[in-house]
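*Asks:* Turn this into a structure:
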Amino acid sequence: MKLYNFFRSGTSHRLRIALNLKGIATDYVAVDLRVDEQQNDAFKAVNPQQMVPALDTGDKVLIQSPAIIEWLEEKYPNPALLPAGTDERAHVRALAAIVGCDIHPINNRRILQTLRKQFGANEDAVNAWCGHWISEGFDAYEALIGADKTRGRFSFGDTPTLADLYLIPQVESARRFKVDLTKWPLIMAVEKACMELEAFQKAAPCQQPDAG
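*Replies:* The predicted structure is shown next:
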C-alpha cells in the first residue's frame, strides 16, 4: 500500500495511528502542502479532491480519513478501534466527531489560508480563531470523558479507540496554535497514555520523513 500524506496534516496523522495500531505497513509518499503540491496534476490524478491523506491499496485509491479508517476497521478488525456495544460505539464515535466534524474542518490549512489571504488575518488572529474552536470542542470532550466513570486510561476504556486517533493529532495542532492545554487535565492524561504506545510515537509528525 502507498500512503499519500503530509507530516503535519491532522487527518494524515490520525490515519498513521490507525495503520500502526493495526500493524499495517505502507510506503510513505509525501505530499508537501507547504508548497501546494496537492494541487499538482500528478496528485489530482490520485485524488481528484486534492487533499491528503489518500491510501492506494493496490486495487483502488481510498480518500477521506474517516472512510479509510472505517475500511481498515472492517478489513482488519483486530485490534478493534470500536467497542463491542452499540451504545459504547456511539459514544466513541461522538467523541471522534467532536474533533473530526466540529474542530478540525474549520481549523485546517485551506480555511486558515482563506482567513489570511481574503480577510487579512494576521498570525495572532489565526491563533485566536483556532484557539476558540479548539477550546469549545475540548471543553465538551473533557466533560464527556469526565462523566464516564468506567473510562480507564484512554478516551474510552483501557485500550485506544477511534476517539484517541482523532484526539491526539488535535492536541498536537493545539500546541502549534499556542493553546493552553492545562485547562483539560483529563485530555492531557489520555495523551500521556497514548504516547506511551509505539503506534502513537511512530505516527507523530516529528517522526515522519518529510518533517525536516
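*Asks:* alpha carbons only for contacts and neighbour counts from here, please
*Replies:* Will do.
*Asks:* In whatever helix or strand Pro66 lives in, which residues are buried?
*Replies:* For Pro66, the host element (DSSP states H and E) is helix 65-75. Burial within helix 65-75, assessed by neighbour count using 16 or more other Cα atoms under 10 Å, is assigned to 65-66, 68-70, 72-73.
*Asks:* before we move on, what about stretch 12-26?
*Replies:* 12-22, 26.
*Asks:* now swap in stretch 154-165 and tell me
*Replies:* Those would be 154-156, 159-165, for stretch 154-165 by 16+ other Cα under 10 Å.
*Asks:* before we go on, could you also do this sequence so I can check it against the first one:
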Amino acid sequence: MKLHNYFRSSASFRVRIALNLKGLAYDYIPVHIARGEHKTGPFAAISPDMLVPLLEDEGERFTQSLAIMEYLDEIQPEPALLPGDPVGRAHVRALAESIACEIHPLNNLRVLKYLVRELKLDDEAKNAWYRHWVREGMVSFERQLAQYPAGTYCYGNTPTIADCCLVPQIFNGKRFDCDFSGLPRTMAAFDACMQLDAFQRAEPSNCPDAEA
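*Replies:* Presented below is the predicted three-dimensional model:
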C-alpha cells in the first residue's frame, strides 16, 4: 500500500489512524499541499480531484477518507471500524459524516486560503471563522453522542471511523485555539483514543514530513 498524504491534513490523519488500527503496513508518500504539490507534477497526474489522501493498493487508487476507511474495513475486517449491525453502522457513519461533511469542508486549507486571498480577510477574521464553525459543529456532535449509551469511544467500547474523524478535528481545532469546553462525551472519547498507540503514531508530529 502507498498513502499519499500531508502531515497536517485531517483527512489524511483519519486514514493513517485506520491503517494503524488495522495493523496494515504502507509507504508514506508526502504531498505538501500548503506548497501546492497536490496540483502539479506526479501527484496531479494520478489524482483527478487533486486532493489528499490517496491510497494505492493492488493496482487501484482510492480517494476520499471515508471511502478509504470503509475499503480498509472490507479488506481487513478485524478489528472492525464499523459496528456489525445496520443500526450501529448508520449511527457511526452519521457521526463520522458530521465531522467530515459538516465541519471540515468549511475549514480546510483551500477555504481558509480563499478567505484570505480572494475575500481579503485578515488572520484574525479568518481564525474567527474557523473557530465559529468548529465550535458550532462540535456542540452538535456532543448532542448526537448524548443519544447513545455512554461508552469508551464515540460509539461503544471500540474505536470506529467516528473516532478516526474526531481526533484529527480536535487536533486541528487546538491549533486555532478553538473552544472545546462543555463537551464531556466528545472530549472523553478523544482522550480515550489518545491512549492508543494507533492514534499516537498517526499524530502529525510523528509523520516523516512534519514541520514545526
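*Asks:* returning to what we had before: can I get the buried residues of stretch 12-26 of structure 1 in CSV including secondary structure and distance to Tyr141 of structure 1?
*Replies:* Formatted as CSV, the buried residues of stretch 12-26 of structure 1 follow (DSSP: H, G, I helix; E, B strand; the rest coil; distance: Cα to Cα, whole Å):
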residue, secondary structure, distance to Tyr141 of structure 1
Ser12, helix, 21
His13, helix, 19
Arg14, helix, 17
Leu15, helix, 20
Arg16, helix, 22
Ile17, helix, 20
Ala18, helix, 20
Leu19, helix, 24
Asn20, helix, 24
Leu21, helix, 23
Lys22, helix, 25
Thr26, coil, 31
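*Asks:* what are the ranges of the strands in structure 1?
*Replies:* 2-5, 27-30, 54-56, 61-63 (DSSP state E).
*Asks:* Which strands or helices does the third one pack on?
*Replies:* Identification of packing neighbours for strand 54-56 of structure 1 by 3 or more Cα pairs under 8 Å, 6 or more residues apart in numbering; DSSP states H and E yields strand 2-5, strand 61-63.
*Asks:* and the gap between the residue located most distally from the centre of structure 1 and Leu144 of structure 1?
*Replies:* Ranked by distance from the centre of structure 1 (Cα atoms, centre = their mean), the top residue is Gly120, with 27.6 Å. Distance, Gly120 of structure 1 to Leu144 of structure 1, by Cα to Cα, to the nearest Å: 36 Å.
*Asks:* now do Thr11 of structure 1
*Replies:* Thr11 of structure 1 is 23 Å from Leu144 of structure 1, by Cα to Cα.
*Asks:* Settle it for me: which of those two has more neighbours?
*Replies:* More neighbours surround Thr11 than the other of Thr11 of structure 1 and Leu144, with 25 against 14 (other Cα atoms under 10 Å).
*Asks:* In space, what's closest to the more buried one - neighbours in sequence excluded?
*Replies:* Ser65 (6.0 Å; Cα to Cα, 6 or more residues apart in numbering).
*Asks:* what sits against the one you found?
*Replies:* 11-12, 14-15, 53-54 (Cα atoms under 8 Å, 6 or more residues apart in numbering).
*Asks:* Distance to Trp129 of structure 1 added to these, as a markdown table?
*Replies:* Converted to a markdown table, the contacts of Ser65 of structure 1 look like this (distance: Cα to Cα, whole Å):
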| residue | distance to Trp129 of structure 1 |
| --- | --- |
| Thr11 | 19 |
| Ser12 | 22 |
| Arg14 | 22 |
| Leu15 | 25 |
| Pro53 | 24 |
| Ala54 | 28 |
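*Asks:* Lovely, talk soon.
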